[in-house]
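In: my questions are about this predicted structure, shown below with the sequence.
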Amino acid sequence: MKRTKAERQLLLKEKIEETPFITDEQLAKFFAVSIQTIRLDRMELSIPELRERIKYVATNQWNETLKALPLEEVIGDIIDLELDKRAISILDITSDLVFSRNKIARGHHLFAQANSLAVAVINDELALTAKSEIRFTRQVKAGERVIAKAAIEGKEKGLTIVNVNSYVGKEKVFTGNFYMYQSNEHKGEISNETSS
């Protein structure tokens, strides 16, 4: 049974409130209407596009909490953060993040998303990556959305270990362990530092 415009808009508003990071494409599929219809409904309801909704959540929930780097220096959009525990960010792979000839995402963007999330999860003014062990498990293409999940795994030789796994849908595309130096932990224990 086809819904009326008013019914659809009411349900659309509820759906976006429940899952604010849902895309227009996903909404169109859910409501069995065109993407243009969803965009018009959003405009009539004064609901911003996905990127603006993500920025709103990030700015209003995480700006006060982030310590190790400013929000604008995080690669991707943080959607969940519990300092010294876990964090999640979203990175939409746009045409400027891919190789022009094959539309595959440049690896340094996936690394930057994971690394900046590993820094962001640290509850300290200074957090630096001392070492990382990473693996790319599949190519990421233009138009895909990468969700990176960081979790603090523990400490080793004065460094905090942050595990980051990145996914497109349910498929893992990147995994890494980041060994993070932080200024308020075990000062002077890093023996391989060099000064210039």
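Out: In hand now; what should we look at? Numbers count the residues shown, from 1 in each chain.
In: CA only for contacts and neighbour counts going forward, please
Out: Fine.
In: from residue 77, how far off is residue 146?
Out: 10 Å (Cα to Cα, to the nearest Å).
In: need the residues touching each of those two.
Out: Taking Cα atoms under 8 Å, 6 or more residues apart in numbering as the contact rule, residue 146 and residue 77 both touch 90-91.
In: which residues of this protein fall in strands?
Out: Using DSSP state E, the strands found in the chain span residues 77-82, 86-92, 127-136, 145-156, 159-168, 171-182.
In: among those strands, show me which one is buried the most.
Out: Greatest average neighbour count among the strands of the chain goes to strand 159-168 (a mean of 23), per mean count of other Cα atoms under 10 Å.
In: by contact count, what packs against that strand?
Out: With contacts taken as 3 or more Cα pairs under 8 Å, 6 or more residues apart in numbering; DSSP states H and E, strand 159-168 sits against helix 107-120, strand 145-156, strand 171-182.
In: what do you get if the cut-off is 6 Å, keeping everything else the same?
Out: With contacts defined as 3 or more Cα pairs under 6 Å, 6 or more residues apart in numbering; DSSP states H and E, the packing partners of strand 159-168 are strand 145-156, strand 171-182.
In: second one coming, line it up with the first:
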Amino acid sequence: MIKIPLPDVRPWLANLRYCARHPYVRRGMIAAAGALAFMLLAYAGLWWGAARAHAALVEQIESRRRAVVDTMHAGEVARAFQRARRDIDAVERKLVAAVEQAVLVEKLGRLARSKNVRVVSESYEEGKALGAGYTPLIMDITLQGSYPGMREFLLGLPALPALIEVQDARIERARETAGVLKARLRLVAYRKPARGESSARP
């Protein structure tokens, strides 16, 4: 096994200690330490300024984001209020409109035909008069058709001239034809009867 002798560093350390005693070397070391300290302080100042600027930018972006979100929320609330106001106006117009029973029956039949739904049976009866002259018209209707047709029929009820509420709905498959549904609906129309209209009609 070959042993490699390690270099003796003691002479080098002795030379460094001797050089360190020289006044010029000391001054240079002090100047280097001062320069290093100055550089560290300058870097710390730059970092602190950049950090503060970054924090201010983040805060500005966050405040603008909150402002945009608040504006969007205010817009959504305003649009929802406008929709609710239009709906209320439409309901009020329907309530004050004097709709004849024959007209309402005709429009229900036309709505069913437009959605490819067949009216199997129907019966109408006026309920007890409510306040402000409103008389509910109770309508028991049996429909037959496809599921999309039934759905479109129910979605089309708000377009009728009277305020109609679905009080009960029973939907089942028709035994006669596959893929066809039979729906038994109880609808209540709130309206003011037209002048000369009888209180009850079969």
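Out: Structure received. None of these values were measured; they are calculated from a predicted model.
In: TM-score for these two?
Out: Between these two chains, after superposing, the TM-score reads 0.26 (TM-score structural alignment, normalised by the length of structure 1); 84 aligned residues with a Cα RMSD of 5.1 Å.
In: among the strands of structure 1, which is nearest residue 55 of structure 1?
Out: strand 77-82 (7.1 Å; Cα to Cα).
In: center of structure 2, which residue is that?
Out: By Cα atoms, centre = their mean, the mean C-alpha position of structure 2 lies nearest to residue 76, the distance being 9.5 Å.
In: could you say which helix or strand holds it?
Out: Element membership for residue 76 of structure 2 (DSSP states H and E) is helix 23-96.
In: what's the first helix or strand after that helix?
Out: Heading C-terminal from helix 23-96 of structure 2 (DSSP H and E), you reach helix 101-114.
In: against residue 18 of structure 1, how distant is the residue nearest to residue 62 of structure 1 when sequence neighbours are not counted?
Out: Among residues not flanking residue 62 of structure 1 along the chain, residue 81 sits closest, at 7.1 Å (Cα to Cα, 6 or more residues apart in numbering). For residue 81 of structure 1, the distance to residue 18 of structure 1 equals 19 Å [Cα to Cα].
In: hang on, the earlier thing: the residue nearest to residue 62 of structure 1 and residue 89 touch, don't they?
Out: No - the pair residue 81 of structure 1 / residue 89 is not scored as a contact, 8.8 Å apart, by Cα atoms under 6 Å.
In: can the helices and strands packed on strand 159-168 of structure 1 go into a markdown table with extra columns for distance to residue 13 of structure 1?
Out: Listed next are these as a markdown table, based on distance: least, Cα to Cα, whole Å:
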| stretch | distance to residue 13 of structure 1 |
| --- | --- |
| strand 145-156 | 23 |
| strand 171-182 | 29 |
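In: what's the closest of these to residue 165 of structure 1?
Out: That would be strand 171-182 among those, by Cα to Cα, at 4.4 Å.
In: what residues does the closest one touch?
Out: Identification of contacts with strand 171-182 of structure 1 by Cα atoms under 6 Å, 6 or more residues apart in numbering yields 126-138, 159-167.
In: distance of residue 120 of structure 1 from residue 31 of structure 1?
Out: 36 Å.
In: neighbour count: the two, which is higher?
Out: residue 120 (30 against 16; other Cα atoms under 10 Å).
In: okay, the more buried one and residue 40 of structure 1: tell me how far apart.
Out: Separation of residue 120 of structure 1 from residue 40 of structure 1 (Cα to Cα): 36 Å.
In: with residue 56 of structure 1 instead?
Out: Residue 56 of structure 1 is 21 Å from residue 40 of structure 1, where distance means Cα to Cα.
In: again with residue 118 of structure 1
Out: Residue 118 of structure 1 sits at a distance of 38 Å from residue 40 of structure 1 (criterion: Cα to Cα).
In: those two: who's more crowded?
Out: Neighbours were counted for residue 118 of structure 1 and for residue 40 using other Cα under 10 Å; residue 118 has more, 34 against 13.
In: so who does the more buried one touch?
Out: residue 162.
In: how about 10 Å then?
Out: Contacts for residue 118 of structure 1 (Cα atoms under 10 Å, 6 or more residues apart in numbering) come out as 68, 74, 84, 86-88, 112, 127-129, 148-152, 160-164, 176-180.
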